[in-house]
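*Asks:* sharing a model that was predicted from the sequence below.
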Amino acid sequence: MILRPFALLLPALIPSWNFFDVIAPSPRIEIARFAAPDDARAWHEFRPRPQRVSPLEMVRRLVWNPRWNETLFLVSCAERLVDHPTPHSEDEIFRRIAADLIREPGEPWLAFRLVFVSRQGEAIEREVLFEAQPRRLAELVP
């Protein structure tokens, strides 16, 4: 009687390695802000990973890390956008980026692109797989 609920909970606690269909690099989201839609763009990574995380911070993140959960959602949207482009995935990425940037002073236009980074021998290659058309930052946040 008690074993049945435990058997149902076990797959959630110890996930199967077959959970992922394919193991491949995830796209990185790079953003650029600029004054006008036809301006040159200086791209930088959106929400770069920290170089170092303290042990205490790692433990805290095991329990509470909503920002990382949202970042994983953005990666999921980016993967969908590369595989099967839809306006919904693009809109979601724009909205989440804009919510982070709206309070920061800067240029009014925003664009993002999806970049795959891979190692080919000693060289690191960057391949841009998608670049969104620029949008006004103020129009992205309700």
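*Replies:* It's in. Note that the structure is a prediction, hence the values are computed from the model and not measured. Numbers count the residues shown, from 1 in each chain.
*Asks:* from here on, contacts and neighbour counts on C-alpha atoms
*Replies:* Noted.
*Asks:* which parts of this protein are helices?
*Replies:* Along the chain, counting by DSSP state H, helices occupy 3-13, 55-63, 66-83, 87-101, 137-140.
*Asks:* who's in contact with residue 57?
*Replies:* Neighbour list for residue 57: empty [criterion: CA atoms under 8 Å, 6 or more residues apart in numbering].
*Asks:* could you do residue 94 as well?
*Replies:* 112, 140.
*Asks:* how does it look with 7 Å?
*Replies:* Residues near residue 94 by CA atoms under 7 Å, 6 or more residues apart in numbering: residue 140.
*Asks:* roughly how far apart are it and residue 38?
*Replies:* Separation of residue 94 from residue 38 (CA to CA, to the nearest Å): 18 Å.
*Asks:* could you give the angle of the longest strand seen in the chain to helix 87-101?
*Replies:* With secondary structure taken from DSSP state E, the chain has its longest strand at strand 109-120. For strand 109-120 against helix 87-101, the angle by axes from the mean of the first three to the mean of the last three CA atoms, to 10 degrees is 100 degrees.
*Asks:* which residues touch strand 109-120?
*Replies:* 25-37, 78, 124-137.
*Asks:* picking up where we left off before, just send the helices of the chain back as a markdown table, with distance to residue 48 too.
*Replies:* Below are the helices of the chain laid out as a markdown table (distance: least, CA to CA, whole Å):
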| stretch | distance to residue 48 |
| --- | --- |
| helix 3-13 | 28 |
| helix 55-63 | 16 |
| helix 66-83 | 10 |
| helix 87-101 | 13 |
| helix 137-140 | 20 |
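*Asks:* residue 107: which of these is closest?
*Replies:* Comparing the helices of the chain by their distance to residue 107 (CA to CA), the top pick is helix 137-140, with 8.5 Å.
*Asks:* and here's the other structure:
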Amino acid sequence: MIKTVSLILPVLIPSWRFFKAVEPSPRVQWAVGGSEQTQAEDWQEYQPRPQTLSIGRMLQRLFWNPAWNDALFVVSCAERIALGRTAHSINEIETRVRRDIHAAGKGGQAGTFQFRLVFVHHDDGQRVEDVVFLSDPASVGDPI
């Protein structure tokens, strides 16, 4: 019995040593417009987190939160792009950003959009954003 508990206990109470290092993840931002010659402006956060949540909503999100699962997948793709650009990860982020643009009602404003990956840190109390990747302009088109 003790042997069984000793095998199950690490699963129930994870160790922080599971990760070799904890590093910041790049944030995904998007903007409508831009072309090969000019960069898009008015960058917006991809699926920003809500400022406040009710206790009921927090409890609900413990058991059902597909939007958060999708956001974690986008972060995983962004980390892969930051390490070494992969076409699959770029396409996945473009697909999700395109849906976000149409959901925000900005799909008809321009024909192209761009996304970028940004690392955010604070230097002497100032917020500093380091852009590590800027996508090529992609067609807003129809949401997939």
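*Replies:* Received the coordinates, thanks. On a predicted model such as this, the values are computed, not experimentally measured, just so you know.
*Asks:* got a TM-score for the two of them?
*Replies:* The TM-score (TM-score structural alignment, normalised by the length of the first structure) is 0.84; 140 aligned residues with a CA RMSD of 2.4 Å.
*Asks:* just to revisit the earlier point, mean distance between the longest strand of the first structure and the second structure after superposition?
*Replies:* Superposed on the second structure, strand 109-120 of the first structure shows a mean distance of 0.7 Å to its aligned residues (mean CA distance after the TM-score superposition for the first structure).
*Asks:* in the second structure, which residues correspond to that strand?
*Replies:* Using TM-score structural alignment, strand 109-120 of the first structure lines up with residues 112-123 of the second structure.
*Asks:* centre of the chain versus the longest strand of the first structure, how much separation?
*Replies:* 11 Å (CA atoms, centre = their mean, to the nearest Å).
*Asks:* kindly report the same for stretch 124-142 of the second structure.
*Replies:* 12 Å.
*Asks:* what of stretch 46-66 of the second structure?
*Replies:* Put simply, stretch 46-66 of the second structure sits 16 Å off its chain's centre (CA atoms, centre = their mean).
*Asks:* list the buried residues in that stretch.
*Replies:* In terms of neighbour count (16 or more other CA atoms under 10 Å), stretch 46-66 of the second structure has its buried residues at residue 46.
*Asks:* quick one: end-to-end distance for it.
*Replies:* 15 Å.
*Asks:* same question, stretch 92-110 of the first structure
*Replies:* Using CA to CA, the end-to-end distance of stretch 92-110 of the first structure comes out at 14 Å.
*Asks:* contact partners of stretch 9-25 of the second structure?
*Replies:* Counting by CA under 7 Å, 6+ apart, 75, 79, 119 sit against stretch 9-25 of the second structure.
*Asks:* neighbours of the residue nearest to residue 106 of the second structure when sequence neighbours are not counted, just the number please.
*Replies:* Leaving aside its sequence neighbours, residue 106 of the second structure sits nearest to residue 32 (CA to CA, 6 or more residues apart in numbering; 7.6 Å). Neighbours of residue 32 of the second structure under the rule other CA atoms under 10 Å: 26.
*Asks:* what of residue 74 of the first structure?
*Replies:* Residue 74 of the first structure, neighbours per other CA under 10 Å, totals 22.
*Asks:* any idea how far residue 80 of the first structure is from the residue nearest to it when sequence neighbours are not counted?
*Replies:* Leaving aside its sequence neighbours, residue 74 of the first structure sits nearest to residue 93 (CA to CA, 6+ apart; 6.2 Å). Distance of residue 93 of the first structure to residue 80 of the first structure, computed by CA to CA: 11 Å.
*Asks:* what sits against residue 32 of the second structure?
*Replies:* 40, 110, 112-114.
*Asks:* ok, residue 101 of the second structure next?
*Replies:* When contacts are counted by CA under 7 Å, 6+ apart, residue 101 of the second structure touches residue 107.
*Asks:* in ChimeraX, how would I select the buried members of the contacts of residue 32 of the second structure?
*Replies:* Per 16+ other CA under 10 Å, the buried members of the contacts of residue 32 of the second structure correspond to this ChimeraX selection:
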select :40,112,113,114
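*Asks:* tell me which of the contacts of residue 32 of the second structure are still there in the first structure?
*Replies:* Of the contacts of residue 32 of the second structure, the ones still in contact in the first structure (both residues aligned by TM-score structural alignment, their matches' CA atoms under 7 Å) are 110, 112-114.
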